[in-house]
Structures are given as structure tokens and as C-alpha cells.
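Q: okay, predicted coordinates and the sequence, questions at the end:
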Amino acid sequence: MSTQAFKRASGILLHPTSLPGNYGIGSLGREAYQFIDTLVLAKQSIWQICPLGPTGYGDSPYQCFSAYAGNPYLIDLEDLVSQKLLQRSELEKLSHLPQDTVDFGALIPLKLDALRKAYQRFVEKIQRSDASSRLAAERFNRFCHEEKDWLEDFSLFMVIKDKFGGVSWDQWPEEFRKRDWAALDAVRSERGDEIQFHKFMQFEFFTQWRAIRSYANNNGIKIIGDMPIFIAYDSADSWSNPEIFLFDEEGRPTHVAGVPPDYFSATGQLWGNPLYDWDYLRKTNFRWWIDVLKDKLSMYDLIRIDHFRGFSAYWAVPYGEKTAINGSWIPAPGKELFTAVKQEIGDAPVIAEDLGVITQDVKELIEFCGFPGMKVLQFAFDSGEENDHLPHTADPNSLMYTGTHDNDTVTGWYTNAPQRDQDYARRYLKSGSSSGKDIHWDFIQAAMASVSSLAVFPLQDVLGLGTEARFNFPGTLGNNWTWRMKPGSLNRRLVDRLADLTQLYGRY
């Protein structure tokens, strides 16, 4: 398979939930467009985000109710006001939510209430006979038809989930767990309006997202989307496609995903995701995976696949274990899968997240695929481990990060690092300050100067923020995914400094 070729460029990692705004969470509205404008002024070419799916328990974008659907909490409410589907007075409670963090518990019921009001007005609108109303109805119906392969099951799944108080689908009555036709048809009849509501939210999300991507591309900005290798157990995908997972007769996993003890956790990480039945997928020529990849390529310019090593071998933990310690590595048919992808899609612009326990078989798979891997500067200065994350050891076919969504910020890392690691970082980076005052800029400059084709920095590192701005702490539940940038924090001084470094190191 041919090696992916990326022009030398750089960009910023910022999930849309972290954008500023007035209604408790970043959205696909004005602030997203302004962020793209700022990327242009900073001479950046990349905006990297986390997965955009609808989040469930724990609010993690890596544990979504669907591999296809969008997160309705990202819908821009100002756009719905401009469509006359909402009145500004109806957003009053949302406007009192905090601006520097996402309080999901307070946000979700308020935003859903606003979206329900918008949906009711949308229904009233498309029932009228004027040209504008007919056009809105046609656009909505066309979206539902084009996306029906996943939209029907997802909307039904969400309605049944609500019917049973939000519990995971493995706790539903048997006729719903096992998708009895009569039981599902009864829900379609009884709760048809609720099903349409979920379709409406997806219609609004994708209408707004496609406009955002178009604006980014038209301004020279490519979007790196993120795709988890595993889907959430409590998802429309596992409920509607049980045959592609390692489930018992009752639809419960025999084993679940995780990783062994590593940099982030002494007991490993027990993710709990269902594992694929690769034997079954092989018989279908990996149809499910190819369809998902096609969908993501319609949303993003490049796709980062999280935990890529799982295509070579994955850590399987017996269902019911409390930690990930008692797992084992099971081989996966990655070369067969990506050969099938190549045959149907061609050279897919995939980025392999190759962090963690990387063995020779994983390296061979990535080399076979030709996908660029990842380097993380925080790992480069860990004196306790051998690594190949230093800029002078990087492969040009790679992305150099100062840190990822799972890392501490650079400033937070430096503050908490052992003194020997601090000293090593300062000496390597030729830091101008023995106190590490501008260590985040030293890291950014080193990433810019590296031979890696792409250099990416979490926005928190550009802002020089500490651990208080960390986005996620792997292996923990609660207080993750909540950080938001403050309005005006990415000021002209920072933008100009980033633009200068971008030009200096030939990434513009």
C-alpha cells in the first residue's frame, strides 16, 4: 500500500465543545467560524477535533450512542433563532450556564427543551404550503432518505432508550433487546413524533456541520476528524448489528476492550467496549468498517483512528472484570481489513494513533498501510522510558504533537514532571528560561521545527494553561471533557507569534 503524502503544515487541536459561547457549550455557530478565521490569521492549515457523536454516560466523545450520528448538544441555537424556530427569550436559562466550563448535567435538559421547541415550530412550518416551507420539508425529507441506513435505527434506539428510563439496551425487555418486529413497530406507531424529533436534531446538526466544513475548506483549513476503533456497548450500532460483535445469546459481551497497565494507569484502562467478531466481518469483506470509513470521509478531510494498534492485536478482558489487568492480546486481521479498504476506497487519508504498547507486529501493520503515526513531545522527555518521540528521531510521515486530548497540558506536565525530566526538556529545547516560564512555546517551536509533516498543538498549549485546563484524564470518570476557552483568550499577540513560527519553519 502506498505511503500517504502530506504537505508540511501545522494546526490546532480543539474540540467544538470547548469553543466559547453564550449557552453553556461550544457549538457549530459564530464562534466556530471565528475560530476558523483565527486559524487563517495564525497561518494554520489544520483544525483537529475529537469525535462528534452523541455522548452518553460520562460525556466522553469516545463513548457515543452511534458511530454515525452527530451530537445534538453542538447545534447552534442562534441559527435556530434566525430560522424563526426559536425565540431569543427561550434561551434565557441557557444563557446563565457557566462560560468557562461545560456543566453537562445542567446543560442537557435545557438544550433538549430548546430543541424540542424548535422541532415543534419546524413541524408547523413544513405543514404550510408556501415555497419556503416546501423547501424546508424537501431538504429534511432528502436528508432522512439519504441517511436512512443508520438514521432509522439510531432514532428508534434513542426513543426506546427514553421509553425505559435511559438504561442500557441490555436491560430492556427481551422483545426490544432482540428487536422483535412487532415490538419495534408498536414503538414506531406510538412514538412516531419522538422518532421524528431525533431525525430533526440530526438534520440540523449535519446541516450546520457541513456548512462549517465547507467554510473551513474554502479558507484553506483541513479538518482532522477522530474515529474510535471501538464503539460503545450502549449504542445503536451494537443493538442493531449484534452479529458483528462477540456477544453471547443474550446480547451481552463475552469480552470487552481495554489496554494493559501503561503510562496513564497502573491497572490499565477498562474501556468496556464490545469487541468485533472478526471472523464474521471477514466473511462480509469488512462491509461494516468500510461503510463507517466512507461516512467519516464524507465528514472530514483526514481521519485519525484512535488505538490503531487494535487492528493488529487488541487487549481482550473477560466481561465482568473490575480492572483491565487480567486481559490478553488477541490478533486482529488489520492487513486484510485495510487491503479491502484500499480496494474500495483507495488511499484513505488515515492517521494511525500508534501510542501505547507498540510491538513489532503493529509497526509492520502501519508500514504496510503507509499511514502516518503520532509523536508526542511530552513522552519524548520521560527519562524513565526509551522512546522515539524526540523531534530528531521522527519519521517525516508522522504528526508531531505537543500533547493530545489525553495528556496534561505542557505547562501542567512540566510543573509536575521530575526535575531530571524538566532539566532534559530545557537542555534539549535550549529553553531560554531555567524556570520553564515559556516551556509551552519551547514545545510548540520544537514541534514546528521537527521533520514531521504535520505539527499539532492543543489550544491549551498555545494559551500556556496549566493542569486546570486538562481536557481528559484517562481511566477516570467525572470532570472530563468540560474545559472551554474564554472569549478573547486567543489574542492577536498569540496569533502573530504562532504565525511567525509557522512561516519560520516552512509550514505555511
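A: Cool, got the structure.

Q: going by C-alpha atoms from here, please, whenever you check contacts or count neighbours.
A: Will do.

Q: for residue 265, what are its contacts?
A: 474, 475 (CA atoms under 8 Å, 6 or more residues apart in numbering).

Q: that one belongs to a strand?
A: No: under DSSP: H, G, I helix; E, B strand; the rest coil, residue 265 falls outside any strand and is assigned coil.

Q: for residue 419, see how far away it is.
A: Computed as CA to CA, to the nearest Å, the residue 265 to residue 419 distance reads 21 Å.

Q: quickly find the element holding residue 424.
A: For residue 424, the element it lies in under DSSP states H and E is helix 419-429.

Q: other residues contacting that helix?
A: 381, 382, 383, 414, 433, 434, 436, 439, 442, 443, 446.

Q: what's the closest of those to residue 343?
A: Set against residue 343, the nearest of the contacts of helix 419-429 by CA to CA is residue 446 (38.0 Å).

Q: also this one, for the comparison:
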Amino acid sequence: MKPRQAGVLLHPTSLPNANGRPGQLNAEAWRFLDWMQQAGLRWWQMLPLTEPHEDLSPYQAVSAFALNPALLPDHWQEAIEPEALADYLEAPPHWLEDYALFKTIRQTQNLATWRDWPHALKMREPQALAAFAAEHAEAILQLKTEQFALQQLWRRFKSDANGKGIRLFGDMPIFVAYDSADVWANSQQFMLDAEHNPTVVTGVPPDYFSATGQRWGNPHYNWAVMQDDGFAWWRQRVAAALELFDLVRIDHFRGLEASWQIDASETTAINGHWVRTPGEALLRVLQADFTDSQGRLPLVAEDLGIITPEVVALKERFGLPGMSVLQFGFNGLPDNPHSLAEQVENSVAYTGTHDNDTTLGWFESLDEGAKQWIWQQLQPLAAPHLAKAGLPETMPWLLIDAALHSVAERVIVPMQDWLALDGEHRMNVPGTPDGNWRWQFGWPQVPPELADSIHSLLAQAKRL
């Protein structure tokens, strides 16, 4: 039988920090590891650690490889070992030079998208790039030094987490931002025209939630080129992710079976169409490269939304866990994969995700009839467990207990739910451009007895 475990969803920028700054990989991160260990939580799930654009969304990054420099603690430069830095620069990661060049050019161009850069830099003419690099050598070296410091710090952090019995769970957006070092430096891997503008972009079709669908705008991969070179870019990307994390979620996994292509000239997603992708061939390559000691590919398929039988078959062919979100499980429809009755062992169960309202906020938004119906389903089973743990028979504890007692191998609960916070504390409201990705908790919000109460719940659910 696979071990039953539980964890927390918390992005490092949501850690406490002084002076209102976003959370960093400082003493607070190590303090959080100690708190997790006391609570018996074995998985720390995070959003992508890559550097976001100015809107702070971790899902639209400047680079698919470079870590977010905002995570560096104050006084980080004092910890740099010159000899180790020299070794790093002598044999740098394959992406480092392009990232440092891209970001430096972007800064000199007032953060303009690279399609609007001077033509020679946009098209990566070698002479122009060499001249720019020579002129801005100091700024480029600083960016490389930041990445070295982040890599060193993260290795220590991951080693300490693993030493405490805590494993790290990362997140990989399936697509990358057009305005990124990846597309600029690897234009042949994407569907671009002669001037390196996207010909088709990503999204999802119209559905119950949106009459016009969603036009995300990321460029599509040129899968034929990627397949011809053995998916080298993807293999490098997954290898880098698995150096950082013990387990990685692939966001929008259904895009590995087929993706919604929209002509770049279209302003909505209405007129797109499905195009098959060679996801099975890619996953076979990744399976050969990265199968772990237990014979498992350390990936999780984000399979939320409308999922076809073909996508389910692809996920199951490689034994990948999917996701269930219990907040979605109470619509009364038969065969709802998120309902308590439909949970499966090979999955990760959540009360909610970073895109959901907090569980308390979600419950408070329901009408009284729905609240009563849900309470009647959850309270009889949860009551003795919550009483033993010294917790109230209220939300979010009723749903947390239901998740913990599900058959799912892993259960992940957002930190907002562990803290029983309302909807004012959600991380992201999809479709809204402002105010997202900024939530942080403070230690005064964490009751002294909370870790022991969580430990009790986990013990009762046999998840220690």
C-alpha cells in the first residue's frame, strides 16, 4: 500500500517578511519547515518559482528556467563564495547566458516586449548581441550571480527540508510566455512567423463559464521540430525542475493530448480548433529519463476542467496521479470526479487550489440550502475527529477532514484553509488583472496549538 500523506500549498512569496516585502528564502522559510514537521505535514507544494512579469503571475515568466530573484534574502551577496561562483560561470547552465542577455536588454528597452526591440537584438544577430554584452557586462554578471546564489540557497533549503521528512512539490506551466528568454532564444521551437511573431496562440474554447473561451496568448510549440530533436528543450526543462523538486505538477496537462489553437489575429478564443500534440511520445522520453526508484514518473497531471477520455487514457498510460478539488464536488451530478464518492487512490486531493476561493470563503458564498446539504454530508463523519483534535465543527475543518479521510494517496490543503481564513485571503481570482499573487500570512495568525491539532487529524486519517 502506498503511504498516505498530506501537505500544504503555500508559495514562498506568501511567507511572512519584514516591511511588507514578499516572502523570501530566509529564516522564515526554515521556520515554516519546522512548523510543518511539528504538524506532520510531509509535502510543501508551491507555485512556479520562475521570475514573473510585472503582474506577478508565476504562470507567465521571464524564463522557464531562471528562479525569481525576489526570493533572495537580504544580505545574500555576503554568502557568495568567489571560487564556487567562478566554477559556476565556467560551466553555466545552458539557459543562463540567454536569460541574462534577455533580461538586460529588456531593462534597457523600458521592459518592452522583445518583438518591439531594435531589429538586430530582436533577431539575435551575433554581432549586435556581442556588442551589447560587452557594453553591459556588469549588469549581465549581476544577473548570473543572482541565479548562482539562488541555486546554492535552494539546494541547501531542499536538503534541509528532505532531512526533516518534507518533500517539495513544484508546478510547471505547460506553455511559456511569448515575452520570455525561452521564445526569444529558441524561436525555431515555437510557431512564429519570419519576424518572430506568433502565428497561433493558446487558450481554451468557449464553455459554460465563458461564451468566448479564454485566449491566453502564449505561443504554441512547434511540436514537429521538438520531436525531431528528441524533445531536447522539454527534457532540459523537466531535468531542471526535478533538481528543485521531488514532484512536479504539469499545469494544463490536457494540452499534451491536444491543444486549442487560435489564430494570432483573433481577439477571442471562439474560432480556435483542437490540434493533436505528441504528448505520448514526449512522456515516453521523460519516462526513460526520469523514472524514480519506485518505477514512477515524478509528475502530477493537472486534469481539471473538461477532460476527454483520450486525456484520461494518456494520464493512466503513464500512471500519473491526477487532481481532485473537493470544493467542486458538491454539484450533485453523477460521476463528478471531485465528489467524495468518486475519489481514487492515485491522485492528489485538494480542498481548493490557488485559483479557488478559500474554503471558508467558498462556503460563505453558498445559499443556505446548499450550506445545509453540504454540512449534513460532512458533519457526522468529521465530528469525532475534530473533537479529538480540539477543532470546531465548522468550515473549513469539515472539508479538510473529508479530504484527509479520502482514499487519495496525497492531500494538499492551502495554508489559508489550515488557518481557517475567509475569502479576503485568496491568492488569485482568475480573470482579474490586478491585486493577485500578493497574499502573505503572519505568524500571529497561527494559533500555538494548530500544529498539534493538525497532527491529530493526520494521525486519525493515518497520514503520518
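A: Alright, I've got the coordinates. Predicted, not measured: the structure shown is a model, and the values here were computed from it.

Q: any chance you could compute the TM-score here?
A: Overlay of the two chains. TM-score (TM-score structural alignment, normalised by the length of the second structure): 0.93; 450 aligned residues with a CA RMSD of 1.9 Å.

Q: any of the contacts of helix 419-429 of the first structure buried? List them.
A: The neighbour-count test (16 or more other CA atoms under 10 Å) marks 381, 382, 414, 436, 439, 442, 443, 446 as buried among these.

Q: from those residues, which land in helices?
A: 414, 439, 442, 443, 446 (DSSP state H).

Q: which of those residues lies closest to residue 118 of the first structure?
A: For those, the nearest to residue 118 of the first structure is residue 443 (45.4 Å; CA to CA).

Q: for the aligned partner of that closest one in the second structure, give me its contacts.
A: Superposed on the second structure with TM-score structural alignment, residue 443 of the first structure falls opposite residue 399. Taking CA under 8 Å, 6+ apart as the criterion, residue 399 of the second structure is in contact with 326, 351, 359, 378.

Q: how about a cut-off of 10 Å?
A: 326-327, 350-352, 359-360, 363, 374-375, 378-379, 382, 405, 413, 417 (CA atoms under 10 Å, 6 or more residues apart in numbering).

Q: who touches stretch 69-78 of the second structure?
A: Here stretch 69-78 of the second structure makes contact (CA under 10 Å, 6+ apart) with 12-13, 17, 21-27, 49-52, 143, 145-147, 149-150, 153-154.

Q: quick one: residue 167 of the first structure is in a helix?
A: No: using three-state DSSP, the assignment for residue 167 of the first structure is coil, not a helix.

Q: what about the equivalent of it over in the second structure, how many residues nearby?
A: Under the alignment (TM-score structural alignment), residue 167 of the first structure maps onto residue 112 of the second structure. The burial count assigned to residue 112 of the second structure is 13, neighbours taken as other CA atoms under 10 Å.

Q: and what of residue 412 of the second structure?
A: Neighbour tally, residue 412 of the second structure, other CA under 10 Å: 26.

Q: before we move on, what about residue 30 of the second structure?
A: 14.

Q: could you verify that it is part of a helix?
A: Yes: using three-state DSSP, the assignment for residue 30 of the second structure is a helix.

Q: which bit of the second structure covers the longest helix along the first structure?
A: Longest among the helix segments of the first structure by residue count, using DSSP H, is helix 192-218. Taken onto the second structure by TM-score structural alignment, helix 192-218 of the first structure occupies residues 137-163 there.

Q: buried stuff in the matching stretch?
A: Neighbour counts over stretch 137-163 of the second structure (16+ other CA under 10 Å) mark 140-141, 143-151, 153-154, 157-158, 161-162 as buried.

Q: against the first structure, what's the mean shift for that stretch, could you check?
A: Between stretch 137-163 of the second structure and the aligned residues of the first structure, the post-superposition mean distance stands at 1.0 Å (mean CA distance after the TM-score superposition for the first structure).

Q: contacting residues around the aligned residue in the first structure for residue 43 of the second structure?
A: In the first structure, the residue paired with residue 43 of the second structure is residue 46, using TM-score structural alignment. Neighbouring residues of residue 46 of the first structure by CA under 10 Å, 6+ apart: 9-13, 36, 39-40, 216-217, 220-224, 301-302, 454-456.

Q: let me see the ranges of the helices in the stretch 151-300 of the first structure.
A: Taking DSSP state H, counting those that start in this stretch, the helices of the stretch 151-300 of the first structure run over residues 174-177, 181-190, 192-218, 236-240, 278-283, 287-299.

Q: those helices into TSV, with extra columns for distance to residue 508 of the first structure?
A: Converted to TSV, the helices of the stretch 151-300 of the first structure look like this (distance: least, CA to CA, whole Å):
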stretch	distance to residue 508 of the first structure
helix 174-177	53
helix 181-190	53
helix 192-218	15
helix 236-240	40
helix 278-283	42
helix 287-299	24
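
Q: on that earlier part again, what angle sits between the longest helix of the first structure and helix 181-190?
A: Following axes from the mean of the first three to the mean of the last three CA atoms, to 10 degrees, one obtains 80 degrees for the angle between helix 192-218 of the first structure and helix 181-190.
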